[in-house]
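Engineer: Pasted the sequence and its predicted model underneath.
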Amino acid sequence: MAKARNLTQETRLKIKILSQEGYSCRQIARKCRCSPSAAGYTLQKYRRTNSLEDKPRSGRPRVSPARNDRILIRMCRQNRRMTSQELQQQWSNQTGVQCSNRTVRGRLLDHGLRSYKAIKKPLINERQRLAQRYWAQAHKNWTARNWKKILWSDESSFQLYLHPTNVRVRRRPGQALSPACTVPTVKHGGGSIMVWGCMSAAGVGHLTVCDGTLNSAKYCTILETHMLPSVRALFCRGKNWMFQQDNAPCHTSKASRTWLQEHCIQVLKWPAQSPDMSPIENLGWIIKRSVSKRKPKNLEELKAVIQEEWDKITPQQRGRLVGSMPARIRALLHVNGRTTKY
């Protein structure tokens, strides 16, 4: 049953009309689907004030007018990284408004400005932004069929122990150093390995561990012993295909470019600082999440787990990642060459 304070204006008007027609409060309550007391209170209020409107309710007045609120919102949009305390101090100095940090957060929430953890993305300068835009324009007419002809490649680093971030615990005062309330850390992540792998829409290629620093000589060896066999396994003989790699120094060195030219391998031109355009980057994150759940105890076990998770990649995952390329291109054009959600 609705209470008197929750009755709409139409319901209150209906109660008044039914009362004038001679209905009792109980009968009015059944017809208006409210409690008899709500109907009686509404009629008493009408006889006393000759109005069905609510009186203005009392309450603490706002400490800032709408004009000063707009100044606060403008300050926040000019510098998104300012804390509520910094905003409160600057707002007070500029407008004279005296309020708490909680009031500032409330004003921001009223305008949809909630605090979120910033997403980490590669730094892109103006030259790189223009290059990404031109690259997207050159490939905007490519269909999923065109992207299926690409052999995607990338290197990825895996740490034995990942340090979790933003871990929160529930404890009492004085229990901060309790083992159950701390996050153990290991120097350099307990060791790490770098792997090189390749994939296409047809399947995953070879995965190999890169020992030490990856230079041009080691990279050419990887291309010879792992990339070429992957091409023969994933693409039919005589079928046109292209090789994708990022702009790491060992990829763009003179020795690497010479090796690719001697083997007549067509390389897809790739813009700098654009990992969000490569689907194999997303595949790397999928494997990292799976590896972290298995918690390998040493580097040898880490290598075995990475290979097992690599072999578990399903055709649906590969197809979804490669098939997302037209959408990635559209997203890159939409943001004019800047960072996308991918």
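Structural biologist: Good, I have the coordinates.

Engineer: For the rest of this, base every contact and every neighbour count on C-alpha atoms.
Structural biologist: Fine.

Engineer: next structured bit after the helix or strand harbouring Ile193?
Structural biologist: Assigned by DSSP states H and E, Ile193 belongs to strand 192-200. Moving toward the C-terminus from strand 192-200, the next helix or strand (DSSP H and E) is strand 203-210.

Engineer: Next one for the comparison:
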Amino acid sequence: MERHHLTLEEMNRVVGLLEGGMRQVDAAERMGVSQSVISRLWRRFRTTGNPAENHPGRGRCTTAIQDRFLVLTARRQPTITAPELDMEFQRAHNLTIGRDTVRNRLHEADLHSRRPIRCPPLSRGNRAARLNWCREFQNWGVNEWSTILFTDESRFGYHPDSRRIRLWRRSGNLERLRHVQEVHRYRGGTIMVWGGISIGRRTELVFPDGFLRAQQYLENILQPIVQPYAEAVGENFHLMHDNARPHTARIVTQWLDNEGIDVLQWPTQSPDLNPIEHVWNMLQRRITPNMGNVQNVLEFRELLTAEWTNLNQEDLNNLILSMNRRCRAKGSATLGAALDLVEAVIKNMESGRHVVDLFADLQKAFDTVDHKKLLEKLYNMGARGPAIDLT
């Protein structure tokens, strides 16, 4: 049976045969195609220099200026949706291009839809405290971090709705109905756990009853677990716990002072700095595949305890040792430069000097300009010091 199509490699081979003097009939017989296929291929090669067919397809419906409009609008309004951006484009250019075209243009500019990073609300005081804390501890080494016990509480649900479960299915409504994940609206209840990690070791898991209270924290966690842990580490031991009410209650702070246990001062609203938060995430991923076998609270606790014990200690050590990198990242951010600038302005104003500030948002004004070249030009024009550092 004769074929009607050739691969690009076969086309080039036919061209070589014909240029070598072979007849089209013989080339067609050797390749197993009709002579008309060889004839069209040879005519196309002699006309265009390319044996392959050229299928130009549909033309581009937007110009370079219109593409730039889409990209700049998305960068200036990062939460805008593709349909909303399509409407903005229609109002500005009196042209409808469709949401798929909008997405394609943004993808060409390496702009993709992503979930934003979530963080607790931070006041100016919170930001300054976080910055100072990171600058204080960014040069700590293994010896210093190894004396700290990072602790925290977390809740795990019987029916977690983490939305991490993905599946492969064909398109269509019928396939969608075959792969429905049942989700309990109130997650079927939760269980609270407490744990601690340090370099080379970890504590056992504690399951407080209901909400953790100061008396329960003292009697069930600090006295039976933290105190022996501190004695094993030595006089340089530091306890890290956040500023939750049970941790800062008077009976807790007085007991810690009496026992000589030093508490690492922790900036408020900073759960992202605590490496044990990542451990809770690791633990959740490990227990999720086995949640179908859990029938009661006792089995749930046994599952959590078993997976907590099976966590790789090397992974926990690496999380703690990453504190230097995270502190340096937050301690050298633009926020730090801005706070330094504000502090310098206040000092000069208190000294009776005249202060003039000029702010230019280069990111917004020059979205399509190479910022490195722009800074070089500003430097050549005489811009120095904070004017260059802040940009």
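Structural biologist: On my side now, so go ahead. Just so it is clear, the model here is predicted, and its values are computed rather than measured.

Engineer: related to what we said a few turns ago, for the strand holding Ile193 of structure 1, packing partners?
Structural biologist: Contact here means 3 or more CA pairs under 8 Å, 6 or more residues apart in numbering; DSSP states H and E; on that basis strand 192-200 of structure 1 packs against strand 150-159, strand 203-210, helix 299-311.

Engineer: okay if I get the ones you listed as TSV plus mean neighbour count and distance to Gln94 of structure 1?
Structural biologist: TSV is the format used below for these (neighbours: other CA atoms under 10 Å; distance: least, CA to CA, whole Å):
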stretch	mean neighbour count	distance to Gln94 of structure 1
strand 150-159	20	49
strand 203-210	20	57
helix 299-311	16	56
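
Engineer: Nearest to Val186 of structure 1, out of those?
Structural biologist: strand 150-159 (10.6 Å; CA to CA).

Engineer: Neighbours of the aligned partner of Leu70 of structure 2 in structure 1, how many?
Structural biologist: With TM-score structural alignment as the matching criterion, the partner of Leu70 of structure 2 in structure 1 is Leu72. Neighbourhood size, Leu72 of structure 1 [other CA atoms under 10 Å]: 22.

Engineer: which residues touch Leu72 of structure 1?
Structural biologist: 87, 91 (CA atoms under 8 Å, 6 or more residues apart in numbering).

Engineer: Go again with 7 Å.
Structural biologist: Counting by CA atoms under 7 Å, 6 or more residues apart in numbering, Leu72 of structure 1 touches Trp91.

Engineer: Excluding covalently adjacent residues, which one is nearest to Arg325 of structure 2?
Structural biologist: Using CA to CA, 6 or more residues apart in numbering and skipping residues adjacent in sequence, the residue nearest Arg325 of structure 2 is Gln138, 7.4 Å away.

Engineer: mean offset of the helix or strand containing the match of Leu70 of structure 2 relative to structure 2 (after superposition)
Structural biologist: Per DSSP H and E: Leu72 of structure 1 is located in helix 66-78. With mean CA distance after the TM-score superposition for structure 1, helix 66-78 of structure 1 departs from structure 2 by a mean of 1.5 Å once superposed.

Engineer: How far off centre is that helix?
Structural biologist: Relative to the centre of its chain, helix 66-78 of structure 1 is centred 26 Å away, using CA atoms, centre = their mean, to the nearest Å.

Engineer: got it, and stretch 14-31 of structure 1?
Structural biologist: Distance, centroid of stretch 14-31 of structure 1 to centroid of chain: 56 Å (CA atoms, centre = their mean).

Engineer: What is the end-to-end distance of that stretch?
Structural biologist: Start-to-end span of stretch 14-31 of structure 1 (CA to CA, to the nearest Å) is 9 Å.

Engineer: matching residues in structure 2 for stretch 256-276 of structure 1?
Structural biologist: Using TM-score structural alignment, stretch 256-276 of structure 1 pairs with 252-272 in structure 2.

Engineer: Counterpart of the residue nearest to Arg325 of structure 2 over in structure 1?
Structural biologist: With TM-score structural alignment as the criterion, Gln138 of structure 2 matches Lys140.

Engineer: circling back: contact partners for the residue nearest to Arg325 of structure 2?
Structural biologist: 324, 327-328.

Engineer: ok, back up a step: need the contact partners of the match of stretch 256-276 of structure 1.
Structural biologist: By CA under 7 Å, 6+ apart, the list of residues contacting stretch 252-272 of structure 2 reads 120, 122, 126, 129-130, 133, 214, 218, 237-240, 242-243.
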